[in-house]
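S.K.: One predicted model, sequence on top.
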Amino acid sequence: MGNTSWTGVSHFVLLGISTHPEEQIPLFLLFLLMYAINTSGNFALITLIISAPRLHTPMYIFLSNLALADICFTSTTVPKMLQNIFSPTKAISYLGCLAQTYFFICFAAMENFLLAAMAYDRYIAICHPLHYPRLLTGRLCALVVAVCHVLSHLHALLHTLLMGQLAFCAENRIPHFFCDLYPLMKISCTSTNLNTLLIHTEGVTVIAGALAFIVASYACVISAVLQIPSAHGKWRSFSTCGSHLSVVAMFYGTLTWVYFRPLSSYSVTKGRIVTVMYTVVTPMLNPFIYSLRNGEIKGSFKKWMNRIQTSFFR
């Protein structure tokens, strides 16, 4: 029996954020602007880190991978949403929907693991500064990044394979701007108990495990910083962590609100608004949060711009 016969549908219809015609153009322009800022800002951050030798440290290697994950994360959903705004059908194929679900989960998990790796970097840098080069070597840093990628793909594959077992009898209209887990489970005509159980067990373990690791790392960091005698030293140490903590709060706050609740209490309308926060807004803000409060990045950026201007006017 073919795939189409047992799912009941060959494609889905993504209704988007709003179905009101008068809101389509403003939404298109708004999300196009945010997507352009996201890709250009994160790409500039990656280029700066690669081109500046002083930024070839574990902290900035993790940050460049986070910026790449942000670009891929947003690119999984926003281009299709922009296309569908002016599409008469707003359709996405069944396999295309599963592929979108896979890459969305994958890059969300990758951001989750990278934020934990960055917390570990700050813990070593502040709590064991003299041993930092020995404890966090370039080889270990590359291994951590590779593990983040592998775990992210395995996590996404598990949820996507289970999603592929659901049947969709007649309803194929998804009141969302991409193929997210809960909206798909809402329109399924078969039991989603196993899917929900997996989200609330394996999913919680992955997200809450990384978050607990981040909290434990920063508990040690705060304890170490409070022992610094000078107020200037305390402020300097805390300032290196402020950007990371801001991103952690935005990412985990919205992610937890959407997924770690019963399917019966999930509201598609509220869910898609909150989803915009961690799929579009947070990735767009990340390069600015990390660069505006980071002296090394600002200094490297000025040198980079000076080199560009010098070569341009030469």
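M.R.: Nice, I can see it.

S.K.: hey, let's count contacts and neighbours off CA atoms from now on
M.R.: Noted.

S.K.: quick one: H232 from S239, how far?
M.R.: Distance of H232 to S239, computed by CA to CA, to the nearest Å: 10 Å.

S.K.: Of the two, give the one with the bigger neighbour count.
M.R.: Neighbours per residue, other CA atoms under 10 Å: of H232 and S239, the larger number sits with S239, 13 against 10.

S.K.: what helix or strand is the more buried one on?
M.R.: helix 231-259 (DSSP states H and E).

S.K.: quick one: the one helix or strand N112 maps to to helix 231-259, angle?
M.R.: N112 is located in helix 94-127, with elements delineated by DSSP H and E. In terms of direction (axes from the mean of the first three to the mean of the last three CA atoms, to 10 degrees), helix 94-127 departs from helix 231-259 by 160 degrees.

S.K.: Does anything pack onto helix 94-127? Which helices or strands?
M.R.: strand 11-14, helix 58-75, helix 132-135, helix 138-163, helix 204-226, helix 231-259 (3 or more CA pairs under 8 Å, 6 or more residues apart in numbering; DSSP states H and E).

S.K.: before we go on, here's another structure to hold up against the first:
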Amino acid sequence: MSGLLALLDDVAAIAKVAAASVDDVMGQAVKASTKAAGAVIDDAAVTPKYLHGFEASRELPIVWRIARGSLFNKIVILLPIALLLSTFLPILIYPLLMLGGCYLCFEGAEKVWHVLSPKHHDQAEAVAKKVVEGAHLEEQKIKGAIKTDFILSAEIMTIVLSALPEGQPIWLEAAALGVAGILITLAVYGAVALIVKMDDLGLAMADHGRFGLTRKLGLWIVQGMPYFMQLLIIVGTAAMIWVGGSILVHGLHELGWHLPYDAIHDIAVGLANGAGEMAGAVEWTVTAFLDGVLGLAVGAALIPLVSAAKGMFGGKTSGAH
């Protein structure tokens, strides 16, 4: 009997450790995921464009296929690579993070350039449309979305990895990365599915609502969705540039060049000193704005370099994003 009680005590102790480990994994995953918020917002803002032009009945199946590809990117490909880097080459984490930051800055700056140069953008879109015309458009769109997701997912997983505590067991790190990848994918593509179906929901409310207020609300949703999509694109672009600039500033700081970080910090703190209770918000806003200015400058500098490189290798001189 005493042996059975001892065994039950051991089982209870193991269960407590397991429960604590699960709590630890979830806590680390959620906390680290918030560090990648900017890249997550950008991922959610970029994806809906791949659904443009398809019938309503195909929207959710396409979102599901892209989400499945995103999970494969994060869990099957990127998670093992992140663990190998963390274990054997941790020195490469910040340089790779900064490389991803440069990509985000470039993508954001190129979107701004497309707005400032619409004729150039329209020509690029016309070329892209001609290339895929008559082909398997849905398959190409899905492949393009998964490819874009891979780049953004690599950035997200690297940010999450850099935010996890150092010196913990590799299984705990792997579990936290995996949970973070799943949570982020569910959040991104759940939001995308909701966004792309909102106009259908609004239309149903406007046509079949039992109350006048319901029908009016549905009409507002239908009329407002194009403006919301534009706002989402703006927010996504701003987040891309801000996150890219922030990654570069913090990466340079970690690698030993403190000037950009210190300069931005000193300006933000100086402007926040006279803000009273709003000091924290002012400091954060100024820091984000200056990170974004730096990110936009870096991205703008990369546009001609990337265009020249594409020209040298026979690619398009401008992406049709």
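M.R.: Yep, it's here. Since the structure is predicted, the reported quantities are computational estimates derived from the model, not experimental observations.

S.K.: where does the TM-score land?
M.R.: Here the superposed chains carry a TM-score of 0.30, computed using TM-score structural alignment, normalised by the length of the first structure; 147 aligned residues with a CA RMSD of 5.9 Å.

S.K.: Out of the helices and strands packed on helix 94-127 of the first structure, flag the one nearest G41 of the first structure.
M.R.: G41 of the first structure lies closest, by CA to CA, to one member of these: helix 58-75, at 8.7 Å.

S.K.: Give me the contacts around the closest one.
M.R.: With contacts defined as CA atoms under 8 Å, 6 or more residues apart in numbering, helix 58-75 of the first structure is touched by 35, 38-39, 42-43, 45-46, 49, 55, 103-104, 107-108, 110-111, 114-115, 117-118, 121-122, 136-138, 141, 145, 279-280, 283-284, 286-287.

S.K.: swap in stretch 231-240 of the second structure?
M.R.: 38-39, 41-46, 104-105, 107-108, 111-112, 292.

S.K.: What is the most widely separated pair among those residues?
M.R.: The largest separation in the contacts of stretch 231-240 of the second structure, counting by CA to CA, is between A44 and G292 at 19.3 Å.

S.K.: Apart from its chain neighbours, what residue comes closest to F106 of the second structure?
M.R.: G299 (3.9 Å; CA to CA, 6 or more residues apart in numbering).

S.K.: That neighbour and L290 of the second structure, how far apart?
M.R.: For G299 of the second structure, the distance to L290 of the second structure - CA to CA - is 14 Å.

S.K.: Ok, A44 of the second structure next?
M.R.: Going from A44 of the second structure to L290 of the second structure by CA to CA gives 24 Å.

S.K.: One more: R58 of the second structure?
M.R.: 41 Å.

S.K.: okay, those two: which has more neighbours?
M.R.: L290 (21 against 11).

S.K.: Which strand or helix spans that one?
M.R.: Per DSSP H and E: helix 279-312 holds L290 of the second structure.

S.K.: Could you list every helix and strand in contact with that helix?
M.R.: Using 3+ CA pairs under 8 Å, 6+ apart: helix 279-312 of the second structure touches helix 93-116, helix 212-254, helix 259-272.

S.K.: If you count neighbours, what's buried in the last one?
M.R.: Buried positions in helix 259-272 of the second structure, judged by neighbour count with 16 or more other CA atoms under 10 Å: 260-261, 264-265, 268-269, 272.

S.K.: Select, from the residues you listed, the two members most distant in space.
M.R.: Between any two of the buried residues of helix 259-272 of the second structure (CA to CA), the greatest distance is 18.2 Å, for P260 and A272.

S.K.: Dump the helices and strands packed on helix 279-312 of the second structure into TSV; add distance to A191 of the second structure as well.
M.R.: Formatted as TSV, those follow (distance: least, CA to CA, whole Å):
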stretch	distance to A191 of the second structure
helix 93-116	21
helix 212-254	12
helix 259-272	33
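
S.K.: Nearest to Y189 of the second structure, out of those?
M.R.: Per CA to CA, nearest to Y189 of the second structure of these: helix 212-254, 14.5 Å.

S.K.: List the buried residues of stretch 141-154 of the second structure.
M.R.: For stretch 141-154 of the second structure, using 16+ other CA under 10 Å, the buried residues are 141-150, 152-154.

S.K.: same question but for stretch 37-46 of the first structure, I mixed them up
M.R.: Of all the residues in stretch 37-46 of the first structure, those buried under the rule 16+ other CA under 10 Å are 37-39, 41-46.

S.K.: Closest to F251 of the first structure out of the residues you listed?
M.R.: Out of those, the member with the shortest distance to F251 of the first structure (by CA to CA) is N38, at 15.3 Å.

S.K.: Chain neighbours aside, what residue packs nearest to that closest one?
M.R.: M284 (4.1 Å).

S.K.: dump the residue contacts of the one you found.
M.R.: M284 of the first structure neighbours (CA under 8 Å, 6+ apart): 34-35, 37-39, 41-42, 70.

S.K.: Now do it against I124 of the first structure, distance only.
M.R.: Counting by CA to CA - M284 of the first structure and I124 of the first structure are separated by 28 Å.

S.K.: again, but for L30 of the first structure
M.R.: Distance, L30 of the first structure to I124 of the first structure, using CA to CA: 40 Å.
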